[in-house]
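J.: sequence-free structure coming up:
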C-alpha cells in the first residue's frame, strides 16, 4: 500500500470509529452526547485535540485530523507532499506513542546543527529510519497517543 493510501485508510478508520457510537446513557455527564466503542482511535482525545463536533463528523474532517496527526497543516498539504516526507510522516504516525512531532523536530535540528547543514527530505528520511533502528525514541516518555493499539 502506498503512503497516500495508508493515510486515506486511516481517515476512513477514524470516520468508522466516530460512527461506532450510541447515545450517552450517563445523564450526569452531559459533556458528550454519545458513548463510543472505537476500534482504532481514542475518539474522545481526537475530538478534544482537534476541536471536532460530535454531530458534524465527516470524512473531510477525519482527513484533516489525520493530516494534523501526521504533522501536516491540512489534508491537501499531505497529499501534495514528497514521498520521503510522507514516509517520515508515516513513521512518526505509527510511532506516536514514542515520539511526537516536536521531539522529532528537535532531534533533527540537533543533527543538522552538529553537521552544520540543512538536510534534504531523502536524508531526513534516512536519519528518521536510523533513529528508530537505534531505538533512540522509546516509550519511556508519556505522550498522548491517538491509536488504541499503541496505548
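T.: Alright, I've got the coordinates. Source: prediction; values computed, not measured.
J.: from here on, contacts and neighbour counts on C-alpha atoms
T.: Will do.
J.: Find the residue closest to the most centrally placed residue in the chain in space, skipping its chain neighbours.
T.: Nearest residue to the geometric centre of the chain (Cα atoms, centre = their mean): residue 69, 2.8 Å. Using Cα to Cα, 6 or more residues apart in numbering and skipping residues adjacent in sequence, the residue nearest residue 69 is residue 93, 6.7 Å away.
J.: Below is an additional structure, to be compared with the one above:
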C-alpha cells in the first residue's frame, strides 16, 4: 500500500476502536465514564494524552490524532507534504516506542538555530535515519499501539538520487587541513551543548578527558562511512558526540571512585 493509504488505515483502525465504546454513570464523578474493547490502540492512554472528547469522536478526529503521532500539525498537511516528509512522518509513527515527536522537533530546532539555517525535508530524513534514531536506541516510551503492524509493506516512491545542487564530498582519510579545522571547531561547540545537557557529576574531570582533535582524528569518521557529504558530516558530529560525552562522564565518575 502507499504511505497515505497506510496512514488512512491507521486512522480507520483508531476510529473502529472508538466504536467499541460503552458508557455507564459513575455516581462519584456524576458523569458518564467510557470503556472500550480495542484491537489496535490503547484508547485510555490516547484519551488522556490528547485530551480527546469521547462523546463525539469521528473519523476526522482519528485522522487528527494519527497526524499528531506522525509529527504533523493536522491531517491535511499530508496532501502537500514532500515524499521525504511523508516517509519521516511514518518513521516517527512506527518508532513511537523509541522516541517522542517533541524530542525530534527540539533536536531539529536546536540544529537550525545553532546554524542559522532551515533544514529541508530530505536532510531531516537523512539525519533521522542515519543519526537520531540510533541515538535513541536505549530509550523506550509508552507505545499507543496494542500491536505493531510490522508485516505491512509500504510502496515508496523512488526519488532521483542526483541532486541539482552540487555538494562537497569527503572521499578519503585523513581529511584535509581545512575540513579538520572546521570539524574540530564544530566538535568543541557540540561538546559544550551536550555537556550542559548531560550535567556530569564530575564536570572538571570530564572536561579534562575531552580532546576534540583526538575525537575527529580517531573516533569520528571511519572508512566505511565514505564518501560522505561535508555538510552532513558536520551535522553528524552533534549526533555522534552524545554517547561519547556520556562515556567521558562515566569514565570521570569511575576515576573519581578509584581516587577516593
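T.: Good, I have the coordinates. Please read all numbers here as calculations on a predicted model, not as lab measurements.
J.: tm score of chain vs chain?
T.: Superposed pair, TM-score by TM-score structural alignment, normalised by the length of structure 1: 0.80. Supporting alignment: 148 aligned residues with a Cα RMSD of 2.7 Å.
J.: picking up where we left off before, report the secondary structure state of the residue nearest to residue 69 of structure 1.
T.: Three-state call for residue 93 of structure 1 (DSSP: H, G, I helix; E, B strand; the rest coil): helix.
J.: Structure 2: matching residues for stretch 49-61 of structure 1?
T.: Aligned by TM-score structural alignment, stretch 49-61 of structure 1 falls on residues 49-61 of structure 2.
J.: And that stretch, end to end?
T.: 14 Å (Cα to Cα, to the nearest Å).
J.: Ok, stretch 50-60 of structure 2 next?
T.: 14 Å.
J.: Same question for stretch 51-62 of structure 1.
T.: 12 Å.
J.: what's the answer for stretch 78-86 of structure 2, then?
T.: For stretch 78-86 of structure 2, the end-to-end distance is 7 Å (Cα to Cα).
J.: now stretch 11-30 of structure 2
T.: Stretch 11-30 of structure 2: ends 31 Å apart by Cα to Cα.
J.: got a list of contacts for that stretch?
T.: Stretch 11-30 of structure 2 has contacts (Cα atoms under 8 Å, 6 or more residues apart in numbering) with 31-41, 43, 57-59, 62-63, 65-66.
J.: Surely the residue nearest to the centre of structure 1 and residue 94 touch.
T.: No - in this structure, residue 69 of structure 1 is not within contact of residue 94 by Cα atoms under 8 Å, at 10.2 Å.
J.: The residue nearest to residue 69 of structure 1 contacts residue 70, doesn't it?
T.: Yes - at 5.4 Å, residue 93 of structure 1 counts as touching residue 70 under the criterion of Cα under 8 Å.
J.: Give the burial count for residue 95 of structure 1, as a bare number.
T.: 18 (other Cα atoms under 10 Å).
J.: same question, residue 48 of structure 1
T.: Residue 48 of structure 1, neighbours per other Cα under 10 Å, totals 10.
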